[in-house]
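*Asks:* With the input below, show me the fold.
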Amino acid sequence: MHGFDFSTLQWILFAVCALLVGMSKVGVPGVSMLVVPALAIVFGGKASAGILLPMLMMADIFAVSYYHRHAEWKYLLKLLPWAFVGIAIALWVGHVVNDEWFKNIMAVLVFLCIGLMLWKDRQKNGQLFPNSWWFAAVMGVLGGFATMIGNVAGPIFAIYLLAMHLPKKSFIGTGAWFFLIVNFSKFPLHILFWKTINWQTLTLNILMLPAIALGAFLGIALVKQISEQLYRTAVIVLTALSAFLLLI
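*Replies:* This next block holds a predicted model:
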């Protein structure tokens, strides 16, 4: 990325992605899954992960400021060490694959997460998961890998918390803290190892801050107006289409 030499369409797409990031942190589920492949198409796989991360960090601060008191730290302490293992694996994978393979891995992870979202919706009330260390280990490593490669750990983490049967506020608060800790931990790794974050990309992120804030306001209004089922169906279809475009 050399200078801000984007087309008008790219600027619009970037602003829409920032808008969706803001919406995703105020209770509009799954919408950030659409952002990941869209940014990868514009900026490339690895570069897009570094561009998206600071926007997610800004939104995480907003989420934690509202829900910080509701976190269930016993689940965070089970999951975080394994998530860091997954991040370390992804850091190595990012070094040894080219950008085309990076985008392919992102696309596969997005499809996997869509599948998990759909499967989770069909298994709302069953006691499907054990409350054991190995389940936390598997989900933690998967989530850490997914969040480092493409910032797509949301559905994986959501399935873990749903399996623990947390109430709504505890679910949101625990998730807010998890992603704040993980995303801020990834920040220096992107700078030092992948070199996907620099002053230029951070300037782009700051320019998108108003769009992130607007997305938060629009998200609050949207949640009140449309049915969750209609929204989730639209998100899944659009996200699957975007992930498919990554493979082309």
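*Asks:* hey, let's count contacts and neighbours off CA atoms from now on
*Replies:* Noted.
*Asks:* Can you tell me the SS state at Ile156?
*Replies:* Using DSSP: H, G, I helix; E, B strand; the rest coil, the three-state assignment for Ile156 comes out as helix.
*Asks:* Would you quantify the distance from it to Leu116?
*Replies:* Separation of Ile156 from Leu116 (CA to CA, to the nearest Å) stands at 7 Å.
*Asks:* For the comparison step, fold the sequence that follows:
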Amino acid sequence: MTLPDLAPAAWLLLAVAAILVGVSKTAIPGINTLSIAAFAAVLPARSSTGALLILLLLGDAFALLSYRKYAHWPTLLRLIPAVVTGLALGALFLALADDTWVRRVIGVILLFVVAFTLWQRARRAASPPQLPVGDGAVPQSGRLAAGGYGTLGGFTTMVANAGGPVMSMYFLAARFPVHAFLGTAAWFFAVINLAKLPISIGLGLITPGLLSLDLLLAPGVILGAILGRWIAERIKQRAFDWAVTVCTILGACYLLIA
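*Replies:* Okay, the predicted model is just below:
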């Protein structure tokens, strides 16, 4: 299994990106877009997608270990039809559009989702705070929101592994507490990424050389997951919300100008 021939600076960038993958899974989901950008800058597009998927799955495992009991299952079940629709639309879009259009369309979608979510939260500013999941709380997002966010999430994850920011905005709009947010996101992305694994293998996106690369980068994901868990236990709800929002905006801007 031959490793990619990369410069020291490229290895450093990938190592930082691997740490951010771990942090994104256990603390700040939106920051994962920076990892996508780093991998795409260092590796060919197809290789970056395959290599990152394996690391995302490792991060998913740590997220489930940390937050699996906090998931809000009614929300996850409500998303299934819309996500499947989004995946199908994403596959169709990939067949018709080139890479530039893919990035720009997703960037525009993300900025729209951020703006809509902030507007929605401003309207609800006077409403009571969300109770912890498990104590009778019901997320303040109905079927229409689930349909919209779910479709966009399925679409973006299919075409560019960029479903994280969209779904982060959905969980943010639902006004989940930090742990409920992370638990629901953990199950959602673990299932989606597992479903994408055989497809990626079939398309030749995952090669022995990339598996060797992932093996070297795996400690970074583990370190990031541990660091993220430390952050999640200490971060305030307002700071968490804004961190997710800012990272999503940065990711959208990258996709627009890349």
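*Asks:* hang on, the earlier thing: who has more neighbours out of Ile156 and Leu116 of structure 1?
*Replies:* Between Ile156 of structure 1 and Leu116, counting by other CA atoms under 10 Å, Ile156 is the more crowded of the two (21 against 16).
*Asks:* where's the more buried one relative to Asn98 of structure 1, distance?
*Replies:* With distances taken as CA to CA, Ile156 of structure 1 is found 25 Å from Asn98 of structure 1.
*Asks:* Kindly report the same for Met117 of structure 1.
*Replies:* Taking CA to CA, one finds Met117 of structure 1 at 29 Å from Asn98 of structure 1.
*Asks:* what about these two, which has more around it?
*Replies:* When Met117 of structure 1 is set against Asn98 and neighbours are counted by other CA under 10 Å, the residue ahead is Met117, at 19 against 12.
*Asks:* what about that one, which SS state?
*Replies:* Classification of Met117 of structure 1 into helix, strand or coil gives helix, according to three-state DSSP.
*Asks:* which residues are in contact with stretch 131-146 of structure 1?
*Replies:* Applying CA atoms under 8 Å, 6 or more residues apart in numbering, the external contacts of stretch 131-146 of structure 1 come out as 78-90, 109, 129, 152-154, 156-157, 160, 163-164.
*Asks:* again, but for stretch 30-45 of structure 2
*Replies:* Identification of contacts with stretch 30-45 of structure 2 by CA under 8 Å, 6+ apart yields 10, 13-14, 17-18, 20-21, 23-24, 48-49, 52, 161-162, 164-165, 168, 243-248, 251, 254.
*Asks:* all helices for structure 1, in order.
*Replies:* In order along the chain, structure 1 carries the following helices (DSSP state H): 8-24, 32-43, 45-67, 73-96, 99-122, 133-150, 154-163, 168-189, 199-207, 209-225, 228-247.
*Asks:* Format those as JSON lines; extra columns: distance to His2 of structure 1.
*Replies:* Formatted as JSON lines, the helices of structure 1 follow (distance: least, CA to CA, whole Å):
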{"stretch": "helix 8-24", "distance to His2 of structure 1": "14"}
{"stretch": "helix 32-43", "distance to His2 of structure 1": "11"}
{"stretch": "helix 45-67", "distance to His2 of structure 1": "12"}
{"stretch": "helix 73-96", "distance to His2 of structure 1": "22"}
{"stretch": "helix 99-122", "distance to His2 of structure 1": "17"}
{"stretch": "helix 133-150", "distance to His2 of structure 1": "22"}
{"stretch": "helix 154-163", "distance to His2 of structure 1": "31"}
{"stretch": "helix 168-189", "distance to His2 of structure 1": "21"}
{"stretch": "helix 199-207", "distance to His2 of structure 1": "9"}
{"stretch": "helix 209-225", "distance to His2 of structure 1": "21"}
{"stretch": "helix 228-247", "distance to His2 of structure 1": "22"}
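*Asks:* Now do the buried residues in stretch 79-93 of structure 2.
*Replies:* Neighbour-count burial for stretch 79-93 of structure 2, with 16 or more other CA atoms under 10 Å as criterion, is recorded at Leu79, Ile80, Ala82, Val83, Val84, Thr85, Gly86, Leu87, Ala88, Leu89, Gly90, Phe93.
*Asks:* likewise stretch 90-110 of structure 2?
*Replies:* Judged by neighbour count (16+ other CA under 10 Å), stretch 90-110 of structure 2 contains these buried residues: Gly90, Phe93, Leu94, Val102, Arg103, Arg104, Ile106, Gly107, Ile109, Leu110.
*Asks:* Check the residues you listed and tell me the two furthest apart.
*Replies:* Leu94 and Leu110 (17.8 Å; CA to CA).
*Asks:* if I read this right, Ala205 of structure 1 contacts Leu56, doesn't it?
*Replies:* I think there's a mix-up here, since residue 205 of structure 1 is Asn and not Ala. No - with contact taken as CA atoms under 8 Å, Asn205 of structure 1 and Leu56 are classed as non-touching, separated by 9.8 Å.
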